[in-house]
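**Q** Model the structure of this input:
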Amino acid sequence: MHYLVGTDSVHTTAAICDYLDDRATGDDTVTVISVAPADDPTARRDADEALNVATVRLAAVGDVEIDRRSGSGTPADVLCEAATDCDADEIVIGTHSGDPDATPEVGSSTRRLLAVADRPVVVVPIPEL
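**A** Predicted coordinates:
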């Protein structure tokens, strides 16, 4: 199985890794993509930290690839493109931004991805801090 993970924060990555703990095995591949605007140093830092958490938390998975992208489209479009590029079987994302101040509703990027994805999308709840 090839999972594509979309994340933007440590909190989102942790929630997704909790989901994958019971599913991903040593035979699976996980590609972790963090989309951050190139001109936002705080978002880039958060993206890098999210990717670092993924490499540690997913150490038992067969193959983990990480990539920070600053795509020219929406995060949903970038994730759909990445899913096609790596031929992912499933896309795993959080309900909303991992920002502790974010509202608990499903975010706009998640709604868009659910509307345009051509493969299964799993939406993982982000626990309140």
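
**Q** For the rest of this, base every contact and every neighbour count on C-alpha atoms.
**A** Will do.

**Q** Pull out the buried positions in the lengthiest helix in the chain.
**A** The longest helix of the chain (DSSP state H) is helix 41-57. Across helix 41-57, burial judged by 16 or more other Cα atoms under 10 Å covers 43-44, 46-51, 53-55, 57.

**Q** For those, give me JSON lines that also has distance to Ser109.
**A** Formatted as JSON lines, these follow (distance: Cα to Cα, whole Å):
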{"residue": "Ala43", "distance to Ser109": "15"}
{"residue": "Arg44", "distance to Ser109": "17"}
{"residue": "Asp46", "distance to Ser109": "17"}
{"residue": "Ala47", "distance to Ser109": "16"}
{"residue": "Asp48", "distance to Ser109": "19"}
{"residue": "Glu49", "distance to Ser109": "20"}
{"residue": "Ala50", "distance to Ser109": "17"}
{"residue": "Leu51", "distance to Ser109": "19"}
{"residue": "Val53", "distance to Ser109": "21"}
{"residue": "Ala54", "distance to Ser109": "20"}
{"residue": "Thr55", "distance to Ser109": "24"}
{"residue": "Arg57", "distance to Ser109": "24"}
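
**Q** here's the other one to compare against:
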Amino acid sequence: MHYLAGTDSVHTTAAICDYLDERATGDDTVTAIAVVPPDDPMARRDGDEALNVAPVRLATVGNVATERRSGPPADTLAEAARELDVDEIVIGAHGGDPDATRALGSTARRVLEDANRPVVVVPIPEF
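**A** Model prediction:
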């Protein structure tokens, strides 16, 4: 399996890794992509920190790749899913901001509406 993990924070990546812990194996690939605005240094830093979590937490997975991209998050993740021909997209229910509401965020809704492959939306735990 090839999983696409769309993230924007350490909290989102951790929740995605919790989900993948029991599913992804040594034969699988996980590509974690942080979608961040190109002109926001804090968002870039948060995205980079989010990407640092994946290889550590998913050490037993066969291949873990990370990259940072810019653009509208839902469109960018859809493009990456097509480009990488992933089997499943895994995203957080909402932004990884601990102050975010528990409701499904706009990016998650768009990814679910537009996806042509399975999408798993993981809850972001309260911290």
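
**Q** before we move on, back to that, mean distance, the longest helix of the first structure to its aligned residues in the second structure?
**A** Following superposition, helix 41-57 of the first structure is found to deviate from the second structure by 0.5 Å on average (mean Cα distance after the TM-score superposition for the first structure).

**Q** could you say what helices and strands that helix packs with?
**A** helix 10-21, strand 29-35, strand 63-69 (3 or more Cα pairs under 8 Å, 6 or more residues apart in numbering; DSSP states H and E).

**Q** between it and strand 29-35, how big is the angle?
**A** Here helix 41-57 of the first structure runs at an angle of 170 degrees relative to strand 29-35 (axes from the mean of the first three to the mean of the last three Cα atoms, to 10 degrees).

**Q** Quick one: distance of helix 41-57 of the first structure to the chain centre.
**A** Averaging C-alpha positions (Cα atoms, centre = their mean, to the nearest Å) puts helix 41-57 of the first structure 11 Å from its chain's average.

**Q** Relative to the second structure, which residues correspond to it?
**A** Across the second structure, the stretch matching helix 41-57 of the first structure (TM-score structural alignment) is residues 41-57.

**Q** Can you list the neighbours in contact with the matching stretch?
**A** Contacts of stretch 41-57 of the second structure with the rest of the structure, by Cα atoms under 8 Å, 6 or more residues apart in numbering, involve 7-14, 17, 32-38, 64-68.

**Q** Can I get the buried part of those as one PyMOL selection?
**A** Buried subset of the contacts of stretch 41-57 of the second structure, written as a PyMOL selection, criterion 16+ other Cα under 10 Å:
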select buried, resi 7+8+9+10+11+12+13+14+17+32+33+34+35+36+37+64+66+68
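
**Q** and the nearest residue to His96 of the first structure once chain neighbours are set aside, how many neighbours does it have?
**A** In space, and not counting its chain neighbours, His96 of the first structure is closest to Gly107: 4.5 Å by Cα to Cα, 6 or more residues apart in numbering. Using other Cα atoms under 10 Å, Gly107 of the first structure is surrounded by 14 other residues.

**Q** same check, this time on Arg102 of the second structure
**A** 14.
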